[in-house]
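Q: the sequence and its predicted three-dimensional model are supplied below.
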Amino acid sequence: ILEAREIVLIATGEHKAGIIRRAVEGEVDSDVAATFLQMHPNAAVYLDTAAAADLTRVATPWLVGEVEWNAHREVEAVTWLAKRVEKSVLRLATRDYRDHHLSPLLARHGTAEPLNGLVFNTLIAKIRGRAKLPKGKRIVVFSPHPDDDVISMGGTLAKLHHNGNQITVAYQTSGNIAVFDHEVRRYLELLTRIADGFPQVAGGAREFELQIDEALGSKRPGDVDEPDVLTLKRLIRETEATSALETFGMSAEQARFLNLPFYQTGAVKKKPIADADVAIVAEVIGAAEPDLVFAAGDLSDPHGTHRLCLEAVRRALDVYGGPAPEVWLYRGAWQEWPVTEASVLVPMSQADLRLKILAIYRHQSQKDEAPFPGPDPREFWERVEDRNRATAAELERLGLPAYYAMEAFVVERDGQRLENPVVPTSSLADRNG
């Protein structure tokens, strides 16, 4: 490869950010083959914003040159400094700033104390326990797959339900390609046993089982499932989704299964979002007339479904004729919003997190071993527990109130980020979750 006249490396997605930083900025190392491209005289790296996020010039630009400071960049710099020197935000001293290339930022505020207080107030304003979450609103939650709602925002979903909001959960795709064949056989055996035990429902259960078993048995690796098999896998995912909602006291009637056409290839590769997909999503929005819309805003989905589903939601909102709703973007099973980037942080107690994990357990076809786990080998519930607890722990290290776990969201309206009003330092966030 190094003998080529020109080399181009292309990377996309936030799950590539860490390895890209090692490849571009790290020492040449045989464990990361891409680092050898540093030795090539004509190598170029093309990245999207997500893949470039961990590069020094992006994540901590004050270390490499002058910075055009704004409120968001100040919060990033101060929280970075607090973690670097292992102090809470309010305990940062003037010397800490000077010793870590942040004198220009300090000069904007004179001394450390007012800057520390401003950043502390900005962070604490993000925290919204149940008492500060919406009440009596119309809400649509878009879930790309049938488990993304509980994985990414299960704690918040439960709180919104208990706050008396009118909630519709719209599952955008069937997720049927993520069901193993043995799951289908297990349900078919149950169907046959029910038919054997209850003659009144017997019908053609045994014949149907044999038909599906033959379809599964004749399938070769890489083959697309027969339509009846895909339908059974879709029904398995739908049943799991409604069971998960019932964990929070919600009802199956609150679920809408959209089965968007772009996903219906039976294979990992999907079609582009088309007008038919947008029309289905727009119908849900038009019927609900929501005050709030929740959607997956992450870019780490290993097979791109989340990105396509977000595109469908954004295009549907563009043609929606009603008042623009708030759009709360959550992240999926692979990443969480950094506390500096999040608009809202929703605290969870230990009991809240336990209930959320119980809802994830209801997705039995995805438990123990998911067909598309991405680069993380842990089960989804393990990732959720670690990620939500890590968010709360980071805030505690920064000197904010201690919570057991947290979910994070970025809030927009009409494509523009909404910022929280800053509260005085003396104010306390809702500690009841």
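A: Here it is on my side, so go on. Numbers count the residues shown, from 1 in each chain.
Q: contacts, neighbours, all on C-alpha from now
A: Noted.
Q: check contacts around Val346.
A: Applying Cα atoms under 8 Å, 6 or more residues apart in numbering to Val346 gives the contacts 127-130, 156, 406-408, 433.
Q: save these as CSV, and put in secondary structure too.
A: Below are the contacts of Val346 laid out as CSV (DSSP: H, G, I helix; E, B strand; the rest coil):
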residue, secondary structure
Ile127, strand
Arg128, coil
Gly129, coil
Arg130, helix
Thr156, helix
Met406, strand
Glu407, strand
Ala408, strand
Gly433, coil
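Q: any chance of these in CSV, plus distance to Asp31 and neighbour count?
A: Written out in CSV, the entries for the contacts of Val346 read as follows (distance: Cα to Cα, whole Å; neighbours: other Cα atoms under 10 Å):
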residue, distance to Asp31, neighbour count
Ile127, 41, 26
Arg128, 43, 20
Gly129, 44, 20
Arg130, 46, 21
Thr156, 40, 25
Met406, 35, 29
Glu407, 34, 27
Ala408, 34, 28
Gly433, 44, 22
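Q: just those residues now: which is nearest Leu2?
A: Top of the list for closeness to Leu2, among the contacts of Val346 and by Cα to Cα, is Ala408 at 42.7 Å.
Q: next one: that closest one from Glu25, what distance?
A: Plainly put, Ala408 is 29 Å away from Glu25 if you go by Cα to Cα, to the nearest Å.
Q: second structure follows, compare the two:
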Amino acid sequence: MTHTVPSAAPRRAAGTATEARDPDRGRGPSRLGGGVNNTSRERIPTLVLADHDAIAREVANRIDALIRERQAAGQRTVLGLATGSTPIGVYRELIRRHRDEGLSFRDVVTFNLDEYYPMAKDSIHSYHRYMWENLFAHIDIDPKNVHIPPGDIPREEVSEACAEYEAEIRRMGGIDFQLLGIGKTGHIGFNEPGSGADSRTRLVHLDNITRKDAAADFFGEENVPREAVTMGVATILDAKEIAILATGEHKAAIVRRAVEGEIDHAVAATFLQRHPATTFFVDEPAAADLTRVATPWLLDEVEWTEALMVRAVTWLSLTVGNGILKLTQRDYSDNALSSLVARYGSPGEVNGAVFNLLGAKIRGKSKLPRGKKIVCFSPHPDDDVISMGGILYKLAQNGNDMTVAYMTSGNIAVFDHEVRRYVDFLLRLDRERHVGSPELRSFADRVYECLAKKKPGDVDIPEVQDTKRVIREAEAVSGIEVMGLSKANARFLNLPFYQTGKVRKDPIGPADVKIVRELLEESEPDLIFVAGDLSDPHGTHRMCKEAIDLALGELRNAGAKLPEVWLYRGAWQEWPVTEATVLVPMSQEELEVKIQAIFKHQSQKDSAPFPGQDEREFWQRVDQRNKDTAATLNRLGLAEYFAMEAYVIAG
């Protein structure tokens, strides 16, 4: 079933099923093409937008309209708010509207979803602090109207405080608009698997997956609180209107489960199917597993484009277990693809067309650029070798003029014990060879003192930050030397947005864009490589891509010649063969060279500080990912390769 907002409702849902089907609605519509508009399997109206920023604008539009409507009627607005990386864009857009368009929050009351327990309000991990830093301090809201569950009260007082939180929501007339994110377990707020539909604000134990997801923020899973205070499912469902947001490929599976699956206590987000005015806002990667996107031919007639044909035949081949050239009429008929055969005349015609299209994507060394100026943008100091080590090696062999531009220092991803090891090395070398400066001992003392007093999540002093940066720079140079390049090919941009010393970064600003633009103007590349991956745990890849896109936009406006852009993905996922424009095969020896380059990043080896849910080392992920891409082509009946990387040429 698909919920729609009753026509008599006094407010509009943030995006109804009808609006979700309108590709011209809103700013930043989805670019997904070739599918159908059939949303019959979706039990929650779902609006697919182009990217994170488009979602932020769309949701801010609704909040803005609601506040102004109620202010005009002399009424207050009650908002339910969420934390995390997903809603930050909404908060930044609301701040902009307050600053530039006069949107006032003086009559707005807010209730936050949750808070860790125990948690001091001034902790860098506190949701109290998050909300003031990311929203409240920048708008004209009355602090008395801000409500956040307490994380700093004695345990014996928690139950009473939770009951009072519920009572205060009722006294305010209930929540008018509730903003939600979704966790990988499908939790909303901290309503973990097993939360009941009747649950109210309470103290809960956090699921292991939730704690792993939060480990990076706390500099280690062992530092993540085991409990939290959260609104209950029933509290959330009492809101008059709900917007739930999800971005990135890593959310695709749980989005489909929440939107298309049965209601299940193990997935709290499925309870939103019972709500009459809930809208799911997702970007294209998060929508990738929805039936209307992944396999639209199973729902209705489709407009067969070349790209959709490739996706459909690849899906069919992998589903039935036959190579593409062996697919039969029955295979097509049994899997709702008869119309595709009818268009082309016979299974053989379709099979041959798709086989050739996929085969044309494969480019060995001889088909890759030669004698070109190339800039490889690497968000962190190891993304180059992790994600594109194979092609980097081939491009260097082909005599291209290569620049590897490391956009951030990556210094927060260095363990403190690495700093101690390097400082100890310097002191020992000084004692043996007297090569240190007179200030070395003082420097070492400041570093040791800082690390001895440091608590998890504390911002490092400049000396420690610089040491961690230098460690990663040295590793980066060592890595590209394996590829046949040298330190002369490395550029360390050290973009300002990253230099907070904390996991959470500043927004991309003019200074970041200026640095990227100046590099492009100086190098005048024919081709650039950009991380198109959106699944890194804290959005650094997305923010680096934003800086590059803005710099390219400025150059375009100035009439400059723009380079060709190839997108690669990071350590978490690879481009599917159907989406990739270029597939670059690697021999066993070439994959070994790539892994050797990854090994040079010793501070990230054995146990990286921010591994995400995948606890394998980066080289292990790469080994399987690149071999799996090649194996997929083999299963489709194409040429057999040992390993393969995938790229998308941006159009």
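A: The structure has been received and is ready for your questions. Predicted model only: the values in this text are computed from it and were never measured.
Q: please identify which helix or strand holds the aligned residue in structure 1 for Val593 of structure 2.
A: Using TM-score structural alignment to pair residues, one finds that Val593 of structure 2 aligns to Leu355 in structure 1. Assigning secondary structure by DSSP states H and E places Leu355 of structure 1 in helix 350-361.
Q: just checking, what packs against that helix?
A: In terms of contacts (3 or more Cα pairs under 8 Å, 6 or more residues apart in numbering; DSSP states H and E), helix 350-361 of structure 1 is packed against helix 148-162, helix 227-247, helix 380-397.
Q: again, only this time at 10 Å
A: Taking 3 or more Cα pairs under 10 Å, 6 or more residues apart in numbering; DSSP states H and E as the contact definition, the neighbouring helices and strands of helix 350-361 of structure 1 are helix 148-162, helix 227-247, strand 344-348, helix 380-397, strand 405-413.
Q: post-alignment, the fourth one versus structure 2, mean distance?
A: On superposition with structure 2, the average gap between helix 380-397 of structure 1 and its aligned counterparts reaches 0.6 Å (mean Cα distance after the TM-score superposition for structure 1).
Q: where in structure 1 does stretch 485-503 of structure 2 fall?
A: Following TM-score structural alignment, the partner segment of stretch 485-503 of structure 2 in structure 1 covers residues 250-268.
Q: where does the matching stretch sit relative to the chain's centre, distance-wise?
A: Here stretch 250-268 of structure 1 shows a centroid-to-chain-centroid distance of 18 Å under the convention Cα atoms, centre = their mean, to the nearest Å.
Q: buried ones in it?
A: By 16 or more other Cα atoms under 10 Å, the buried positions in stretch 250-268 of structure 1 come out as 250, 252, 255-264, 266, 268.
Q: which two of those have the greatest separation?
A: For the buried residues of stretch 250-268 of structure 1, the farthest-apart pair by Cα to Cα is Met250 and Val268; their separation is 31.3 Å.
Q: what lines up with Asp289 of structure 2 in structure 1?
A: Asp289 of structure 2 maps onto Asp54 in structure 1, with residues paired by TM-score structural alignment.
Q: sorry, wrong one. I was asking about Thr467 of structure 2.
A: When the structures are aligned by TM-score structural alignment, the residue of structure 1 matched to Thr467 of structure 2 is Leu232.
Q: not counting sequence-adjacent ones, nearest residue to that match?
A: For Leu232 of structure 1, ignoring the flanking residues on the chain, the nearest one in space by Cα to Cα, 6 or more residues apart in numbering is Val184 at 7.0 Å.
Q: ok, the residue sitting nearest the centre point of structure 1 - contacts?
A: By Cα atoms, centre = their mean, structure 1 has its centre lying nearest to Arg331, at 1.5 Å. Contacts of Arg331 of structure 1 were listed using Cα atoms under 10 Å, 6 or more residues apart in numbering, and they are 148-149, 151-153, 295-301, 306, 337, 407-410.
Q: again, only this time at 8 Å
A: 152, 296-298, 337, 408-409.
Q: for Thr35 of structure 1, same thing?
A: Applying Cα under 8 Å, 6+ apart, the residues near Thr35 of structure 1 are 22-24, 26-29.
Q: by neighbour count, which of those wins?
A: Neighbours were tallied for each of those (criterion: other Cα atoms under 10 Å), and the maximum of 20 neighbours falls on Ala23.
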